[in-house]
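Student: Starting from these lines, generate the structure:
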Amino acid sequence: MYSNPDEVILDLIVAARWDCVEDVVVLELADPSGADLPEWAPGAHVDVELADGMTRQYSLCGIPSDRSSWRIAVLREPTGRGGSRHVHEALTEGAEVRLRGPRNHFPLMPSPRYVFIAGGIGITPIVPMLHAADAAGADWELHYGGRSRRSMAFLETLKDTSGHRLTPYPQDEVGLIDLHRILGTPQPDTLVYSCGPEPLLRAVEQHCADWPEGTLHLERFSSRDVGEPALTQTFEVELATTGVTLTVPPEKSVLEVVEEAGIPALASCREGICGTCETRVLAGEVDHRDSLMTPAEQATNDTMFICVSRAACPRLLLDL
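Tutor: Just a heads-up that it's a prediction; the model follows:
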């Protein structure tokens, strides 16, 4: 398993909690002893272990320089699988919670100028990016959409700190974010960062099609449609560390076959969006089916997310 040496497992407590806006609760998580927490960078998220074996990923949305606590904001999703409901109902002040991370597949790259586009709870990874952009002396603008002002987390704080650089789009007042106006003409020396619901991200991708390669950076909360697999037949994975060779049938993932063989493998979302199951590829060609890596990152072919990605050749050699 490809491991990030900066990731840790921490048992923290809910040091503070408050209702941010409609259906969004903010938790401040701290070490019970008062010790500083590990460093992190904008775009990072953590795995939060919840009841009944549930694990959910939440973006860190505080200020990275403040190591006394980590902050997450959680949207209650009535039609979800129960993770957000557990956070809202059970993680009260003083509650203990185990976290793993931080992990960052949405890092803020250096640039003289940024365009940030957030939809709903997708504002959470963007907030620390604004602080970092300010600290670097970069120019930036934020376009932030939501169902209504009552549902838009951190909106009032952002209005106070961002001034004219913030353009809010409460849908019940002004409609959807005007992507054509914002992205219709490619801008030099500008990076675009966006996080939010899948329809917004697809639209942002379409509007950035004529921008220079490497301009657009996205973080998804749900997996994207990647079409049919490159291979529809079985393939083999050789595990370099254990010396085992396994056969992966069309109806199972590499992760499922590895787990069935009794080989430990970290995993969480099983949708290719969290990065927990990242595994180093030592040989072979990968059919990348994740919603994390850019095309350029996938082209390096040196790592894969075994919960969804498959082989594009008869045999893969993995660092497992």
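Student: use CA for all of it now, contacts and neighbours both
Tutor: OK.
Student: ok, the nearest residue to residue 276 once chain neighbours are set aside - how many residues close by?
Tutor: Nearest non-adjacent residue to residue 276, counting by C-alpha to C-alpha, 6 or more residues apart in numbering: residue 267, 5.2 Å away. When neighbours are counted by other C-alpha atoms under 10 Å, residue 267 registers 18.
Student: Residue 150 versus residue 267, what's the distance?
Tutor: 35 Å (C-alpha to C-alpha, to the nearest Å).
Student: cool, residue 220 as well?
Tutor: According to C-alpha to C-alpha, residue 220 stands 23 Å off from residue 150.
Student: and the closest residue to residue 55 other than its chain neighbours, how far is that from residue 199?
Tutor: Once flanking residues are discounted, residue 55 sits nearest to residue 49: 4.5 Å by C-alpha to C-alpha, 6+ apart. Between residue 49 and residue 199 the computed distance is 28 Å (C-alpha to C-alpha).
Student: do the same with residue 317
Tutor: The value you get for residue 317 to residue 199, if C-alpha to C-alpha is used, is 36 Å.
Student: before we move on, what about residue 258?
Tutor: Using C-alpha to C-alpha, residue 258 is found at 34 Å from residue 199.
Student: higher neighbour count, these two?
Tutor: Legend: neighbour count by other C-alpha under 10 Å for residue 258 and residue 199, higher for residue 258 (21 against 10).
Student: Buried residues, whichever strand or helix holds that one. List them.
Tutor: For residue 258, the host element (DSSP states H and E) is helix 254-260. By neighbour count with 16 or more other C-alpha atoms under 10 Å, helix 254-260 contains the buried residues 254-258.
Student: In whichever helix or strand comes after that helix, which residues are buried?
Tutor: Downstream of helix 254-260, the first helix or strand assigned by DSSP H and E is strand 278-283. Using 16+ other C-alpha under 10 Å as the test for burial, strand 278-283 gives 278-282.
Student: compare with the first, here's sequence two:
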Amino acid sequence: MAPNAGPAGSLDVVVRQLRWEADGVVSIDLASAAGNPLPSWAPGAHIDLVLPNGLERQYSLCGPPGERSYYRIGVRRERASRGGSEYVHAFLRPGQRISIKGPRNNFGFGPAGSYVFVAGGIGITPILPMVRAAEAQGADWQLFFGGRTSASMPFLDELGGYGKRVRCHPSDTAGRIPLAELERPVEAGAKVYACGPASLLSDLDTAAENWPAEALHLERFKAPQLAPAENKPVEVECAASKKTVSVGADESIVNALDKAGIPTVTSCRSGICGSCETKVLDGVPDHRDGILSASEQAAGDRMFICVSRACTPRLVLDL
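Tutor: I've put the predicted structure just below:
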């Protein structure tokens, strides 16, 4: 195994620095254990943290765009979580060696005449590099940043250098982010990039119903809650493997493929990390992820097989 490599598909890194950014939020700088430049990345990218206790969790890169000497992530301690953030806060320390996967980018930052950024709490992490990129481009931009209290909102010191372009809305003193104020810049051609809790993103989805198509771009912590749907069995033909797998109504495509010995790449298994993206050669996917936009879902040429299923009795996948 190469000195820079971790487990299959991963990279060994060392915790270079931890820093408190707000109540319950720590930022972590990760450098290559071998001292090599890390893989290149762009605003919106995230990595999978492979923790020593066996958990894998996804965290957005929030350092300077394109920085390759280290990666920075921000982690809020969620005691009611499945254990990832608790482990990070309780056990990760400078000098410790861990593994990462990625980076991957499901939240790509595209060109626009102007930008509106919306962040709630720890949702500021994927937005920070976009803010820096927009500023470096000389673009017109503004950021609406909300949280429970000022003390709970990370990276405020860093954002303070942008002056009035950043509007902070701690809900205990300033109320919620005024989403109605986004309508005018959107009508003028702005793109909106947002990340935060489900309630904020749901409100943005509602606000965007009359916006131009593709104006709103969201990064979700969890796949959206969809109306209950009946799971039906599906035949999955794996074109490259020349195998056909029967997927029962009570199992995911990923699990059925795993049992059949067909290798897949997965991490979150909840439709948000993008690691299991698979090309669809035939059939109609039933999209249940939190990544693809409406137009991307309608194209039907790719799907995330950890959560999505099929609208047709058969799918042909490039596996």
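Student: What does the TM-score come to for these two?
Tutor: Scored by TM-score structural alignment, normalised by the length of structure 2, the superposition of the two chains gives a TM-score of 0.94; 312 aligned residues with a C-alpha RMSD of 1.5 Å.
Student: want to try CSV for the buried residues of helix 254-260 of structure 1, with distance to residue 246 of structure 1 as columns?
Tutor: Shown next, in CSV, are those (distance: C-alpha to C-alpha, whole Å):
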residue, distance to residue 246 of structure 1
254, 9
255, 11
256, 11
257, 7
258, 8
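Student: and residue 87 of structure 1, what is it in contact with?
Tutor: Counting by C-alpha atoms under 8 Å, 6 or more residues apart in numbering, residue 87 of structure 1 touches 50, 74.
Student: is it fair to say it lies in a helix?
Tutor: Yes - when DSSP: H, G, I helix; E, B strand; the rest coil is applied, residue 87 of structure 1 is found to be in a helix.
Student: any idea how far residue 14 of structure 1 is from it?
Tutor: On the measure of C-alpha to C-alpha, residue 87 of structure 1 and residue 14 of structure 1 end up 11 Å apart.
Student: Likewise for residue 258 of structure 1?
Tutor: Residue 258 of structure 1 sits at a distance of 35 Å from residue 14 of structure 1 (criterion: C-alpha to C-alpha).
Student: For the longest strand anywhere in structure 2, give me the average deviation versus structure 1.
Tutor: Taking DSSP state E as the criterion, structure 2 has its longest strand at strand 11-22. Strand 11-22 of structure 2 differs from its equivalent in structure 1 by a mean of 0.8 Å after superposition (mean C-alpha distance after the TM-score superposition for structure 1).
Student: which stretches of the stretch 51-200 of structure 2 form helices?
Tutor: 84-91, 124-137, 156-159, 171-174, 183-187, 198-207 (DSSP state H, counting those that start in this stretch).
Student: And for the longest one, what's in contact with it?
Tutor: Pointing back at helix 124-137 of structure 2 there. For helix 124-137 of structure 2, the surrounding residues in contact (C-alpha under 8 Å, 6+ apart) are 43-46, 60-65, 73-74, 109, 115, 117-119, 140-141, 143, 145, 154, 193-196.
Student: The residues you listed in strands, which ones?
Tutor: In strands, defined here by DSSP E, the members of those are 45-46, 60, 73-74, 115, 117-119, 140-141, 143, 145, 193-196.
Student: in structure 2, what residue sits furthest out from the centroid?
Tutor: Residue farthest from the centre of structure 2, counting by C-alpha atoms, centre = their mean, is residue 242 at 32.4 Å.
Student: Quick check: it vs residue 190 of structure 2, distance?
Tutor: Residue 242 of structure 2 sits 46 Å away from residue 190 of structure 2, going by C-alpha to C-alpha.
Student: what residues are up against residue 236 of structure 1?
Tutor: 245-248, 314-316.
Student: Looking at the residues you listed, spot the one nearest residue 163 of structure 1.
Tutor: Residue 163 of structure 1 lies nearest to residue 316 out of those, by C-alpha to C-alpha, at 51.7 Å.
Student: these two touch, right, that closest one and residue 287?
Tutor: No - here residue 316 of structure 1 lies out of contact with residue 287, judged by C-alpha atoms under 8 Å, at a distance of 10.7 Å.
Student: the more surrounded of the two?
Tutor: residue 316 (22 against 18).
Student: Measure the mean distance from the helix or strand encompassing that one to structure 2 post-superposition.
Tutor: According to DSSP H and E, residue 316 of structure 1 maps onto strand 315-318. Mean deviation of strand 315-318 of structure 1 relative to structure 2 after superposition (mean C-alpha distance after the TM-score superposition for structure 1): 0.6 Å.
Student: so how far is that strand off the chain centroid?
Tutor: 27 Å (C-alpha atoms, centre = their mean, to the nearest Å).
Student: And the contacts of it?
Tutor: Residues contacting strand 315-318 of structure 1 (C-alpha under 8 Å, 6+ apart): 235-240, 279-286.
Student: Likewise for stretch 198-213 of structure 1?
Tutor: 119, 179-180, 183-184, 186-187, 194-195, 216, 218, 220-222, 224.
Student: For it, list every residue counted as buried.
Tutor: If you call a residue buried by 16+ other C-alpha under 10 Å, then stretch 198-213 of structure 1 has these buried ones: 198, 200-201, 204-205, 207-208, 211.
Student: ok, now stretch 175-192 of structure 1?
Tutor: Those would be 176-177, 179, 182-183, 187, 190-192, for stretch 175-192 of structure 1 by 16+ other C-alpha under 10 Å.
Student: Stretch 76-95 of structure 2 too?
Tutor: Neighbour-count burial for stretch 76-95 of structure 2 [16+ other C-alpha under 10 Å]: 76-77, 84-89, 92.
Student: and for it, what span of structure 1 is it aligned with?
Tutor: The aligned range for stretch 76-95 of structure 2 in structure 1 is 75-94, by TM-score structural alignment.
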